[in-house]
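Chemist: model the structure of this input:
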Amino acid sequence: MATTSIYASSEVEAIPVIDFSDILSGSKDLGNCPQVKELHSALSTVGFVFLTNHGIDKKMVDKVFKMSETFFTQDISAKKPFIRREHIGNDGYVCMEQESVNPTQPGDLKECYNICKTAIPCPDLLEDCIKDLFFESNKTLALKILEVMGYAFELKDPQFFVKRHQKIGQGSSESYTTLRLLYYPPLPPSLNLKPGQLRCGEHVDYGSITLLFQDPNGGLQVKKKGGGYIDVPYIDGAVLVNLGALMQQWTGDKYPATPHRVLVPDDETVKERVRQSIAFFVHPDNEVLVETIDGSNKYPPITALEDTFRRLKQSYFPVD
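Modeler: Now for the predicted structure:
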């Protein structure tokens, strides 16, 4: 199936939509598959792409959204026992304004729950679907995308990226790959926004790639190369894939990590709606040394763990 654009105007950069079914079916040689070339084109220009027919059951995604909402709508006293503690790893609950993904701006107006599968207590209502089946489904899709990227980049070993992501799900002591539930609570008209404060500040993701499931409530924007932003739509059943900062470094800027943000709506009615998303942030194994694969040495080599620590320390505020 050909790549399609959800933007008709030539004045904006398009986020392509690619049918992933042929790739998952194994019916085509990845070295000559049109969808591989389409993915390469999308990632090397926009840095974002929608995948349809990606193999993750929408009913399971919807179930996780419901479980997530049940957790976040509890009283804060029920969530605080699971709060993220840096000395343990990345797992746990992140409260409102605890994190600013743009360190130059105030704390983000969102709550999160991070799951790296470290052996710490997890809320019972998040346990089954998220820690096992849903986490593993995202892992399977992520590894297939990384394999396709190896072919798209015409690497001598197409499994190059896959081989460096073998410890996903073994906890943050091995890989910082994180399943993150995001909850943007209703914002009352009486809320006094701090200057520059957003639901999620402008940033690029950490790591290699991100898989994102959205609800229909909108707010996500992707920055265009020439300035301005693209409003990212909701596509029922699709997963949005984008590149992380380490992948940009690995590929010597050929695969860009594109800045993006989540706005506070101007419309008071929309502002009072809940917004949810689910992100699967894919990181290389901690010990992997990331060097530019084209030999250009545009970036100094760094391990995946060093890069993650550096970025996390910039993003989080201390909690009591």
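
Chemist: okay, CA-based contacts and neighbour counts for the rest of this
Modeler: Fine.

Chemist: max-length helix in the protein?
Modeler: helix 135-152 (DSSP state H).

Chemist: contact partners for the residue minimising distance to the centre of the chain?
Modeler: Nearest to the geometric centre of the chain sits residue 210, at 3.3 Å (CA atoms, centre = their mean). Applying CA atoms under 8 Å, 6 or more residues apart in numbering, one finds that residue 210 lies in contact with 240, 241, 242, 243, 244, 279, 280, 281, 282.

Chemist: in strands, which of these appear?
Modeler: Among these, the members falling in strands (DSSP state E) are 240, 241, 242, 243, 279, 280, 281, 282.

Chemist: and for the last one, the neighbour number?
Modeler: The local packing count at residue 282 equals 27, with neighbours defined by other CA atoms under 10 Å.

Chemist: re the thing from before, remind me what the longest helix of the chain packs against, helices and strands.
Modeler: helix 34-45, helix 160-163, strand 209-214 (3 or more CA pairs under 8 Å, 6 or more residues apart in numbering; DSSP states H and E).

Chemist: centre of the chain to the second one, how far?
Modeler: Which is helix 160-163. 19 Å (CA atoms, centre = their mean, to the nearest Å).

Chemist: this one as well, want them side by side:
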Amino acid sequence: MTTTFSSLPVVDVGALGLPTGASPAERAALSKRLYEVFATTGFAYLTNVPLSFKHEDVFDLSLQFFALPESEKMKLAKRSFRRTNTNTYRGYFPTQPELASDNLKEGFEMGPAKSIRTKSSVTSGSKFNLAEPNVWPDQNNFAARPSLERLYSELQSLSSELLSLLAVSLGKPADFFASYLDDSLSTLRLLHYPPVASSASGSRSAGSDVKLSCTPHTDSGILTLLHQDSTGGLEVQNSSGEWVAAPYVPESLVVNIGDLMARVSGGRFVATMHRVRAPAVGASAAAVSGQHRSPQTGRISVPFFFEPGENCLVRSVDGDEGFVVYGEHVRMKMKTWVEFQDDGDSN
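Modeler: Coordinates of the predicted model:
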């Protein structure tokens, strides 16, 4: 269970990027450290991460997308937002303050570059095709696609490494989670939180004047890796109910697990509540400023959600008889996610 932490722990994963790979002793130490983190805080900063992208690279890729005209972004909107579009799971979603005061963000979601071999088992009660291909802006207006596809691939590989370490930490073979990688539905999400004027309406946390862009929640899946800029706003709740700031740490990733991984761990790991404060007008991330950033940019974050394949059977490491079919799990969760709700646009 969570502890009364006052800051997030830091885990140096530089050994994973060594040319010769991490030694058995280094892997054992990392495995033990990750167990400690997920059994207590549920969140951590990963430093010396083996990625070829610097933070400024990642944020500039995001801003290249959000700088597109609204008309171009809406061409990629999920069918919930534009009836004439065929994509249902991947693509763009606009802010929806009319549906939820806390949904003060726009986003773009992509999956693997290669087609998923197993066709989506779309049920009669679902309109979402989890295995659908990505949608992209016109390449003449958006040159970032190859880099985003490479970033996705590198984050998927890092997730695989972390899952292997977590398997060992739970007393299982290093390849225990290998089946999760088959036809994985992992999602790379680009998020833009526009700045909010202090007088603007918006969701506020209970019993306070804190204005939120994202209300308190736990992630629903397996593993989240987050690039966040220096605007700030992410907060994590400790066991005393206090909200602990998770400020920007240069070139780090924030890592946390979701409800499903907590279940897989047999309750040894904890999925921790977190929220995002709304960026104020004038907020900018000067420490990682790029060519597309302006003083009115607001907050940029790029979470990567590791997800198993749609037909993957997810069960506890303790060997309990119960299991979850991942596709059924995520479809149920999607019913509560604002970005998958219908906004009534018939254009």
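
Chemist: what's the TM between chain one and chain two?
Modeler: The TM-score (TM-score structural alignment, normalised by the length of structure 1) is 0.83; 294 aligned residues with a CA RMSD of 2.5 Å.

Chemist: so for residue 184 of structure 1, which of the helices and strands packed on helix 135-152 of structure 1 sits nearest?
Modeler: Closest to residue 184 of structure 1 of these is strand 209-214 (CA to CA; 11.8 Å).

Chemist: the closest residue in space to residue 73 of structure 2 that isn't next to it in sequence: neighbouring residues, count only.
Modeler: The shortest distance from residue 73 of structure 2 to any non-neighbouring residue, by CA to CA, 6 or more residues apart in numbering, is to residue 92 (6.6 Å). Each residue near residue 92 of structure 2 was counted by other CA under 10 Å, and the total is 25.

Chemist: is residue 92 of structure 2 in a helix, a strand, or coil?
Modeler: Following DSSP: H, G, I helix; E, B strand; the rest coil, the label given to residue 92 of structure 2 is strand.

Chemist: how about it, what's its match in structure 1?
Modeler: Counting by TM-score structural alignment, residue 92 of structure 2 lines up with residue 93 in structure 1.

Chemist: who's in contact with the aligned residue in structure 2 for residue 153 of structure 1?
Modeler: Matched by TM-score structural alignment, residue 153 of structure 1 corresponds to residue 170 in structure 2. Contacts of residue 170 of structure 2 were listed using CA under 8 Å, 6+ apart, and they are 35, 265, 317.

Chemist: change it to 6 Å
Modeler: Residues near residue 170 of structure 2 by CA atoms under 6 Å, 6 or more residues apart in numbering: none.

Chemist: distance of it relative to residue 25 of structure 2?
Modeler: Distance, residue 170 of structure 2 to residue 25 of structure 2, by CA to CA, to the nearest Å: 17 Å.

Chemist: tell me where the stretch 201-320 of structure 1 has helices.
Modeler: With helices called from DSSP state H, counting those that start in this stretch, the stretch 201-320 of structure 1 shows them at 245-250, 268-271, 304-315.

Chemist: out of those helices, which comes closest to residue 198 of structure 1?
Modeler: helix 268-271 (11.6 Å).

Chemist: which residues in the stretch 101-250 of structure 2 form strands?
Modeler: For the stretch 101-250 of structure 2, strands defined by DSSP state E, counting those that start in this stretch occupy the ranges 106-110, 187-193, 203-204, 211-217, 223-228, 234-237, 243-245.

Chemist: which part of structure 1 matches the first one?
Modeler: Aligned by TM-score structural alignment, strand 106-110 of structure 2 falls on residues 111-115 of structure 1.

Chemist: again, but for the fifth one
Modeler: Counting by TM-score structural alignment, strand 223-228 of structure 2 pairs with residues 209-214 of structure 1.

Chemist: quick one: the matching stretch to structure 2 mean distance?
Modeler: After superposition onto structure 2, stretch 209-214 of structure 1 sits on average 0.5 Å from its aligned residues (mean CA distance after the TM-score superposition for structure 1).

Chemist: buried set for that stretch?
Modeler: Buried residues in stretch 209-214 of structure 1, counting neighbours by 16 or more other CA atoms under 10 Å, are found at 209, 210, 211, 212, 213, 214.

Chemist: now render those residues as a markdown table, adding distance to residue 16 of structure 1.
Modeler: Putting the buried residues of stretch 209-214 of structure 1 into a markdown table (distance: CA to CA, whole Å) gives the following:
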| residue | distance to residue 16 of structure 1 |
| --- | --- |
| 209 | 16 |
| 210 | 16 |
| 211 | 15 |
| 212 | 15 |
| 213 | 16 |
| 214 | 16 |
